[in-house]
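Chemist: Coordinates only, no sequence provided:
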């Protein structure tokens, strides 16, 4: 703004200076002309007056008397008078001796009067006699209608020059003061104009720097006041719009960040413009390594490149499944569509990926569950049907054989009953239809009580069962019956899958907040690929052995759900051929956070 008010001040100063100079020269010219005209009229009046006196007194005939008379005019009026006859001879002069003066007929002022017959003659020239620039005015001396001579009056221009010098000095002083005052006024006006404009410019600069809270604080009226009001209105509007945009961006960012589906935008040049956090997880890369890259470089590993290329070429939506194998296998449902800007101008492709790995896994689990249930039911049903039909046919006469067939039917029916009861229990537990009767339970004592029912199985397999010491109670809040069911299933599995002469060890650890029950065996172990599925319904590592042991394949699934209903968790570690360690972690109180 300094340059603006300086430019305005300089322009104002230049304008005032030009007007002052023009006024100065104009006034000087007018005054000089006025002085000259006044001097001319003064000379003419004096010349005419002397001419009339000469005619009235007929002094033109008496040169000596005229010389004496004219000589007296010089002192009082500082004007020179010269009288010549019609031949140009000087008769009288107020300053010099006429006898010493040349003939004046050829002087321009006399020529104009004597020869041209003008009313008066005028000339300005340097006088060698007076050594000054003089103004000469000649008028005719007319007697009886005949010009008998001429009277000339002259005055030094030095008087005019002195008057003009004084005038010029006065004009210079007055106009100089006017110039200074107007310049100061111009600077003040310029500052008065540019100061609020500077505030407006400062606010606009701050607005351009995204400081939308800035306002113009001024009380100036007129156009600048209206401009300030308009800028303030604009700033308020921008602030409101930016607040809305920021809120919308925050909402969009929050939505994009918390979406479980991956979103990616590819611009019309084929480069990635935007990815959300879910898409980063799918690609196992940070957005900094994805944004700006070519789509074929980013999406080729999971088969997206060809789909994006199809959208660019066909300009239509595409729906397909893609697979990712790093860092883990994923199955994703891909939706691709072109997106447009203003005027339906194509701007790129939007890609949305839904992770359907769990859905596909659940579908497979459901399929496996149906197949397993069918298989589990088919075997006992087939046995019951076959042996019952044989008995009904009457072909079996031997009582021992009949008894054997009936026992098989009884055992298979019991197996069916256990299977159905386990399925019903598991379904109820999953739907939380079995309420927990929470009470204070000594888990160490409960382990010893439960182990009594398994001593026969352990002795039969010559398996050593090592239990935690019961000298110190380990208390927690739990449903006693459900906790017993958990302990029974885990110890029974340890005995069943441990060869003869093995060891099943149960230990307890506790801290201020939770209790850990650890069931470890040195049995056959579990393959690494089966660890993730060991808690699925009907999943068996050794199916033949599990069925021979009378298990339904639902025990660990029930255990997992019972532990989760107690707000606990279960962990498993196993090495094939070396043994398995299962850790159950339960909170001491059911009202504490996990």
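Modeler: Yep, that arrived. All values reported here derive from a predicted model rather than from experimental measurement.
Chemist: only C-alpha atoms for contact and neighbour calcs from this point on.
Modeler: OK.
Chemist: Can you give the distance from the strand or helix carrying residue 305 to the centre of its chain?
Modeler: Of the helices and strands defined by DSSP states H and E, residue 305 is found in helix 304-314. If you compare the mean C-alpha spot of helix 304-314 with that of the full chain, they lie 32 Å apart, counting by CA atoms, centre = their mean, to the nearest Å.
Chemist: In it, which residues are buried?
Modeler: Burial within helix 304-314, assessed by neighbour count using 16 or more other CA atoms under 10 Å, is assigned to 304, 305, 307, 308, 310, 311, 312.
Chemist: likewise stretch 386-400?
Modeler: Those buried within stretch 386-400 under the rule 16+ other CA under 10 Å are 387, 388, 391.
Chemist: Would you quantify the distance from the most centrally placed residue in the chain to residue 240?
Modeler: If you average the C-alpha coordinates of the chain and look for the closest C-alpha using CA atoms, centre = their mean, you land on residue 210, 7.7 Å from that point. As judged by CA to CA, to the nearest Å, residue 210 and residue 240 stand 12 Å apart.
Chemist: And the helix or strand residue 206 falls within, what does it pack against?
Modeler: Using DSSP H and E, residue 206 maps to helix 158-208. For helix 158-208, the helices and strands in contact under the criterion 3 or more CA pairs under 8 Å, 6 or more residues apart in numbering; DSSP states H and E are helix 2-57, helix 222-258.
Chemist: one more structure, for comparison:
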């Protein structure tokens, strides 16, 4: 629609120009001026034409005859790629014809010349080489801007039989004939001068009245084409006519309409930009030529790109092959596709679900739109659940098997010895306790997820908490010297549930004991942070087997267990202890941490806000 309006605008300008021209010239002046000019021009141009044709024809024949002598030698030199012989032949041809000799290939590129030119291997701009390589001889005059004087060009094919090896261009000066022609032209100019002066005087006022508004209109259209929408023009009354006034009004209306349309387009584009920027899902739109047209920051982050992906070819991007394959599959089948894959990251792997759908415009396939979802949390949770089911199944199977075996032995009456009978009963009791502990941990996990401990919250003194936990834990050790407690220098109060905090410390200490050698030291302590005096840090440090860096982030996840191959012979739990501890600390507005190095031990702990210090 906008293009049509612009075309109508220029048609109006053309129409006004034509009407104005007819109204400004009277018929007598035009007829007299045209008759005088026609007589002078016919006589002058006739003389110039016949002289020009005679000279050019004779010069062309002379150059062709002189050059035919060198055709075979030059053909062989070109075919044998003998540059030295080619240059010698070109110099002789140039000398014979008192000019220059160039050699071009079929594409019109210069391959050799005499005199030598710096611009070799460049294309000859003023020549169409096709007729030469079709076996024809051509001639034309070359404009002086390509040389220091006007030249006549003769193009001759260098060929034997039907094989054209190259095109030979011979240039010779036509300055002499042009000088004669110039004299004739000068005579014609002098004869026409008086008539032209009269025409200039009469046409001056007309030209000014027409050119000025058109000049303003031209500048206005240039401003419009450069994006200066909304610009209007106001022509002086002395230059305007009814037609110019209507054209001015049409232009101003069109300019305002364009400004409104562009502003609306900008607003819509910004809306799309803001929507895409705010989306957590990655968006990637690729057209039929495999060029990325639309994307957002989430897509760049998921695919590991720090720069914009737009205006780049899909296959040129350094992204996961599964993404490219999914898009290509939609391009081939033109049907929706959905794939899930893992992207390798420097810190951790992420799981991505990509859904690609074909885009059709007017029933024609245009491109593919892809939506990328980060499903890492769901994927990790499902994996942890699978591991948990396997672990719980294993934990349930072992005690149940012991209970069943012991019960069968007792029921069959095989054991008559009272001590052995007691042994089997103890097995049943211990394994029942194991089952009960596992069920309790699962129930506690659910309980802490949905419960509020505010009813049991109270002021807890940290040194008292450390003492109570340490006193109980030390009794479970064979060697009391391997355990020590580091107390705070002054009384420090926190707000929370003392039983739940005790449970956290019991869990951390029990893990330290479980994964340390029997003589390894275990340390329980607390510190006031230098950079955060309103926070106390409680820690449990051991000299155990340590935890690899890639697994430290996951140890607080429910159901998670460190690779069993790294903990041979160690006791195994349900994988819920640390997850329960993390839940309890977060309910106290705190945060958990772990520092570990394989073979050197681990430090587990938490940071919790101070209620009051004395």
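Modeler: Yep, it's here. Computed from a predicted model, the values in this text were never measured in an experiment.
Chemist: What TM-score do the two superposed chains give?
Modeler: For this chain pair, the superposition-based TM-score is 0.59 by TM-score structural alignment, normalised by the length of the first structure; 420 aligned residues with a CA RMSD of 4.3 Å.
Chemist: Let's see which of the buried residues of stretch 386-400 of the first structure end up in helices.
Modeler: 387, 388, 391 (DSSP state H).
Chemist: Can you tell me which of those residues comes closest to residue 492 of the first structure?
Modeler: When those are compared for distance to residue 492 of the first structure, the smallest value, 30.5 Å, is given by residue 387; criterion: CA to CA.
Chemist: Map that closest one onto the second structure.
Modeler: In the second structure, residue 387 of the first structure lines up with residue 406, judged by TM-score structural alignment.
Chemist: Who's the closest spatial neighbour of its match, skipping the chain neighbours?
Modeler: Spatial nearest neighbour of residue 406 of the second structure, excluding adjacent residues (CA to CA, 6 or more residues apart in numbering): residue 424 at 5.5 Å.
Chemist: gap between residue 607 of the second structure and residue 493 of the second structure?
Modeler: The span separating residue 607 of the second structure from residue 493 of the second structure equals 13 Å under the rule CA to CA.
Chemist: Average offset of stretch 375-385 of the first structure relative to the second structure?
Modeler: Using mean CA distance after the TM-score superposition for the first structure, stretch 375-385 of the first structure ends up 2.2 Å from its aligned counterpart in the second structure, as a mean over the superposed pairs.
Chemist: Mind listing residues that contact that stretch?
Modeler: The contact list for stretch 375-385 of the first structure, computed with CA atoms under 8 Å, 6 or more residues apart in numbering, reads 408, 409, 412, 413, 415, 416, 552.
Chemist: For the last one, pull up the helix or strand it's in.
Modeler: With elements delineated by DSSP H and E, residue 552 of the first structure resides in a region that no helix or strand encompasses.
Chemist: Correct me if wrong: it contacts residue 540.
Modeler: No. Distance between residue 552 of the first structure and residue 540: 9.4 Å, which falls outside the contact criterion (CA atoms under 8 Å).
Chemist: which residues do these two both contact?
Modeler: Joint contacts of residue 552 of the first structure and residue 540 (CA under 8 Å, 6+ apart) are residue 546.
Chemist: Which of the helices or strands spans the aligned partner of residue 605 of the second structure in the first structure?
Modeler: Alignment note (TM-score structural alignment): residue 605 of the second structure maps to residue 583 of the first structure. Counting by DSSP H and E, the element that carries residue 583 of the first structure is strand 579-587.
Chemist: so how far is that strand from its chain's centroid?
Modeler: Centroid displacement of strand 579-587 of the first structure relative to its chain, using CA atoms, centre = their mean, is 53 Å.
Chemist: how much does that strand stray from the second structure?
Modeler: Average distance, strand 579-587 of the first structure versus aligned residues of the second structure after superposition (mean CA distance after the TM-score superposition for the first structure): 1.9 Å.
Chemist: Would you mind pulling up the elements that that strand packs against?
Modeler: Under the contact criterion of 3+ CA pairs under 8 Å, 6+ apart, the helices and strands touching strand 579-587 of the first structure comprise strand 514-521, strand 569-575.
Chemist: Of those, flag the one that's most buried.
Modeler: The highest mean neighbour count among these, using mean count of other CA atoms under 10 Å, belongs to strand 514-521: a mean of 21.
Chemist: How far away from the center of its chain is stretch 336-350 of the second structure?
Modeler: Its chain's C-alpha centre lies 18 Å from the corresponding centre of stretch 336-350 of the second structure when counted by CA atoms, centre = their mean.
Chemist: isn't the match of residue 605 of the second structure right up against residue 521?
Modeler: No. Taking contact to mean CA under 8 Å, the distance of 11.9 Å between residue 583 of the first structure and residue 521 leaves them out of contact.
Chemist: mind listing the strands for the stretch 451-600 of the second structure?
Modeler: According to DSSP state E, counting those that start in this stretch, the stretch 451-600 of the second structure carries its strands in the segments 458-461, 483-486, 492-496, 522-528, 535-541, 591-597.
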